[in-house]
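Participant: Fold the following, please.
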Amino acid sequence: MDTQQNTALTRALAEVPGPLPTSGVIHIAIPHTDRFTIVGNHLAQHPDLSCTAVGIAVRIQSLPQGVEVGIKALAARCREGEKRVAAALRELEASGYLQRVRDRLPSGRVITRTIFCNQPTALLSPRHPAAPQHPAAPAPARAPAEVPTSAPAPAPAQVPISAPAPAPAPTSPPEPDTSAPPPVPPPPLPAARPAPLFVPLVPPPTAPKPQPAPLPRPDEPTPELDRAATALLSDLRRHTPQFTLSETDVRQLVPGVAAWLERTTHPDTIRHALTTDLPHPLRHPAKLLRHRLTAQLPPPLPGSHDLAAPARPRITVTPFQTCDDCDRAFRSPTPGHCRDCREHRTEATRTAA
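Facilitator: The predicted model follows:
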C-alpha cells in the first residue's frame, strides 16, 4: 500500500510563502481567533532558562488573574513533580519573571502575593505617562469676501434667544484684529516618574558585594600552635594534590588553623573538613580553605562543669511524731502533743483558772 497523504497538510504547505527549506523546521502559522496567549521571544528563547521553566512560565502567563500558582497547585496541573516545578519557579524568580511580595492586609494579616511579569526588562526602564492634551486655540474667523446687502446680518451672541431682537441695518461685519498674537497654551506640568511595581529581588551585577568575614585567630597564640598549623597546611598536598599551597598562602592561613587547634580539634578532623567535597575544577584552593576555616569553625569544647546535670532542689519533709497522750501520729519537727490534745490542755487550763 502507498503511504497515505495528508491533503490538509499538503494544502497548508502549498500556502507557505516562499520556497520551503530543505532542512530545519517549517512553520505553518494559522491565526488564532480565541483562547491564545502572546509570548515574547525573550522568554521562549531565553538562553539561561530550562525548557521546564519556559513551559511553566507560559502556563502561568495563560492562567487568569487570581488563580493559585504555588508549587503544589502547578504540580497538580502539570506532569512535572513538585521538585521540578520548584526548580523552575526559582529560575523564573532569578530571571525577574516571577516575584513573591509580602503584603499586609487592612485586617493585619500578612499574605504573600505572586506577581508574574511578561517583560521584566521593561520595568527597569522609566515609564512616563502621556502628557495631557490641551485644546488648541481657535483660529480667528476669516472675513467673508463679499456679503450680500439684501441678507440681514446674524444676531449677536450676547442676546438671549428668547428675546426678539430687531434686525440691524445691513452692514459689513468688522474685520478681526490680526495684530494681536494668538493665545499660547500653558506648558504641561512635568510628569512625576511613577514608582515601579516591584523591586527585583536579584541584585544587579554592579551591586557592591558584602565584605567577607575575617579569618579566625587564636585567643592565645603560641609558637606550638603556629608550628602545628604550618605543618598541617604544608602536609595537605600529600593527601590532596590540589592543595599545593605557596608559602605566602600558608602564612596567611596559619592563624585560622591555629584557632581550630586551640579549640582542641584533632588534625585529622581539620584535614577532613578542608579536603572533602571539593568543587570541580578547583581554581582557587587558598580561597576555598579560607572560606571553610571561617565558616566551619567549631565552638570551644564545654567544660566538665557545663556538662554536669543541675542539682535538684532538696525538699524538706516534716517527720511524723507520736502524741504523748493519745498516741496519734502527726507531723511536727519536734515531739509533743497533737492539735486536739493541745486544745484540750488549753481549755482545761482556762477552766482551772
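
Participant: CA atoms for contacts and neighbours, from now on please.
Facilitator: Noted.

Participant: Could you report the neighbour count for residue 351?
Facilitator: Number of residues near residue 351 (other CA atoms under 10 Å) recorded here: 8.

Participant: that's a strand at it, yeah?
Facilitator: No - with the criterion set as DSSP: H, G, I helix; E, B strand; the rest coil, the secondary structure at residue 351 is helix rather than a strand.

Participant: quick one: it from residue 344, how far?
Facilitator: For residue 351, the distance to residue 344 under the criterion CA to CA, to the nearest Å works out to 11 Å.

Participant: Same check on residue 7?
Facilitator: Here the distance between residue 7 and residue 344 works out to 124 Å (CA to CA).

Participant: likewise residue 259?
Facilitator: Between residue 259 and residue 344 the distance, using CA to CA, works out to 78 Å.

Participant: ditto for residue 294
Facilitator: With CA to CA as the criterion, residue 294 and residue 344 are 81 Å apart.

Participant: this one next, for a side-by-side:
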Amino acid sequence: MAEMKPNPVPRRIHEVRRTDTPSGVTHVRAQQPDRFTVVGNHLLQHPVLSLTAIGLAAHILSLPEGAPVDIRSLAERFPEGRDRIAFALRELETHGYLRRVRERTESGRIVTRTYAHHLPHRVPAVPGTGAAPRARRPVPRPSRDAQAAPQEDDRGEGWADPVPPAPRVPEAPAAPARADQPDPPADETAPHPRDDRAVTLLAGLRRTDARLTLSRRDVHRLAPAVTAWFDVGAGASTVIHTLTAGLPAVLESPAALIAYRLRNQLPPPLPALTAPPAPSATAAHPMRNCDGCDRGFRAAEPGRCRDCRAFVPATCAA
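Facilitator: From the prediction side, this is the model:
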C-alpha cells in the first residue's frame, strides 16, 4: 500500500487554464448552449469608454428587438441614475456604438428610434471626446486629357488621401491710408466692454459639455442676453445651470438652444429690500407718588401704583 503524502498535488480542473502570473485573471469557462450574447473585444476593452458605458452597451446588445432603452427605462432598471445613464449613452453615441434618430410614423407622430451597432460606425468627432477619423475626400473626376484612372485606397471604396493645400501667395501690402479718407466702419459683432463677463461665461460653456462650443460670432451675439440676466440679479452659477441642465440627446444647434433659454427663462428683477418700520417713539409719562404707599411710579394720571391696585379692591380704591 502506497504511503499517503501530506501535501498532494491538487487535481487539475479541465475548464481552467492556469496563467504564469499569480495575480492575473484566470478564466473558468463553461459551455453555454443558449442565452448568450456575442460582444466584441473592441467594445469590452475600449481604451476611451467609461466602465458604465461599456456595461450599458453590453446590456443593450443583449436585449431583444423592440426593448425600451430610453433613459427613464434604464434608470428604473439600474441604480446609476438618469445623469450617469444619459452621459453613458452620449459616450456610446459619440464613439459610434449607438445612434438615435428621430423618425415620423405613419400616424404622423415623431418618435426616437435607437440603433445599437455591434460594430462602431463612422461618426463625426466631437471636441474633447476622442480622436477624429482620418479625413477622406472623394477622388475628383479626371479631365479629358488625363489617361490614368483615379487610384483607390486599400479599402476599395474610391476614396483617396486629402489633396495637399495650394501654396499660399503672399498678399500685397496695403496702401497707406490718406488723411482725408474716412475711418473704416467698426465691427458690429465686437462685444461691448460691459459684456466682458458674459463673453467669458459663454466661451467657457464647452468645459461643461463639449457640444456647447460656440463660435466667436455667436458668443458676441448672445452676450447682451446674458448681461440682462446679470442685471436682474442672477449669478454666473444660475446662468450656467439654466443653459446646461436637461440638454437633449441630439443637439443640432447649441446657439439656438442657448438663445431660446436666455430669452424665455429670464427671471424678474429682485424686489427691493424694505427696511422694517421703526418703532414709534411714545412720550414717557411723568412721575407720580402713589396715594397708598407713597412710592414713585410713572402714570398718565395720579392714583395708586400697580401693587396697591392689586391688593385694594376696586370699591375701596374708588
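
Participant: Any idea what the TM-score comes out to?
Facilitator: Here the TM-score for the pair of chains, by TM-score structural alignment, normalised by the length of structure 2, is 0.41; 159 aligned residues with a CA RMSD of 4.0 Å.

Participant: still on that earlier bit, out of residue 294 and residue 344 of structure 1, which sits in the more crowded spot?
Facilitator: Counting neighbours by other CA under 10 Å for residue 294 of structure 1 and for residue 344 shows that residue 294 has the greater number, 20 against 11.

Participant: Could you verify my assumption that that one touches residue 256?
Facilitator: Yes - taking CA atoms under 8 Å as the contact criterion, residue 294 of structure 1 and residue 256 are neighbours in contact, 7.3 Å apart.

Participant: quick one, longest helix in structure 1?
Facilitator: The single longest helix within structure 1, with elements called by DSSP state H, is helix 247-262.

Participant: Past that helix, which element shows up next along the chain?
Facilitator: Using DSSP states H and E, the helix or strand that directly follows helix 247-262 of structure 1 along the chain is helix 267-275.

Participant: Burial check on residue 262 of structure 2, number of neighbours?
Facilitator: What residue 262 of structure 2 shows, counting by other CA under 10 Å, is a neighbour count of 19.

Participant: Distance check, residue 248 of structure 1 against residue 230 of structure 1.
Facilitator: To residue 230 of structure 1, residue 248 of structure 1 is 11 Å away according to CA to CA.

Participant: Which of the two has more residues huddled nearby?
Facilitator: Legend: neighbour count by other CA under 10 Å for residue 248 of structure 1 and residue 230, higher for residue 230 (19 against 9).

Participant: For the residue lying closest to that one once chain neighbours are set aside, which residues are in contact?
Facilitator: Nearest residue to residue 230 of structure 1, sequence neighbours excluded (CA to CA, 6 or more residues apart in numbering): residue 254, at 5.9 Å. Neighbour list for residue 254 of structure 1: 226, 229-230, 233 [criterion: CA atoms under 8 Å, 6 or more residues apart in numbering].

Participant: Distance to residue 120 of structure 1 for these - can I get that in TSV?
Facilitator: TSV is the format used below for those (distance: CA to CA, whole Å):
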residue	distance to residue 120 of structure 1
226	54
229	51
230	52
233	48
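
Participant: Throw together a PyMOL command that grabs the buried residues out of those residues.
Facilitator: Once 16 or more other CA atoms under 10 Å is used to decide burial, the buried members of the contacts of residue 254 of structure 1 can be selected in PyMOL as follows:
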select buried, resi 226+229+230+233
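
Participant: which among the contacts of residue 254 of structure 1 gets closest to residue 59 of structure 1?
Facilitator: Residue 59 of structure 1 lies nearest to residue 233 out of those, by CA to CA, at 53.3 Å.

Participant: Spell out the secondary structure type for that closest one.
Facilitator: On the three-state scheme (three-state DSSP), residue 233 of structure 1 is labelled helix.

Participant: roughly how far apart are the closest residue to it other than its chain neighbours and residue 228 of structure 1?
Facilitator: By the measure of CA to CA, 6+ apart, the closest residue to residue 233 of structure 1 outside its immediate chain neighbours is residue 250, 6.4 Å from it. Here the criterion is CA to CA. By it, residue 250 of structure 1 lies 12 Å from residue 228 of structure 1.

Participant: Which one's more surrounded, these two?
Facilitator: Relative neighbour count places residue 250 above the other of residue 250 of structure 1 and residue 228, with 19 against 15, counting by other CA under 10 Å.

Participant: contacting residues for that one?
Facilitator: Under the contact definition (CA under 8 Å, 6+ apart), the residues listed for residue 250 of structure 1 are 230, 233-234.

Participant: Could I get these in JSON lines, plus columns for distance to residue 88 of structure 1?
Facilitator: Shown next, in JSON lines, are those (distance: CA to CA, whole Å):
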{"residue": "230", "distance to residue 88 of structure 1": "46"}
{"residue": "233", "distance to residue 88 of structure 1": "42"}
{"residue": "234", "distance to residue 88 of structure 1": "44"}
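
Participant: For residue 116 of structure 1, state which of those is nearest.
Facilitator: residue 233 (50.3 Å).

Participant: so how far is residue 253 of structure 1 from that closest one?
Facilitator: When distances are taken as CA to CA, residue 233 of structure 1 and residue 253 of structure 1 turn out to be 8 Å apart.

Participant: list residues touching both of these two?
Facilitator: With contacts defined as CA under 8 Å, 6+ apart, no residue is adjacent to both residue 233 of structure 1 and residue 253.

Participant: out of the contacts of residue 254 of structure 1, who's nearest residue 72 of structure 1?
Facilitator: The closest of these, once distances to residue 72 of structure 1 are taken by CA to CA, is residue 233, at 48.5 Å.
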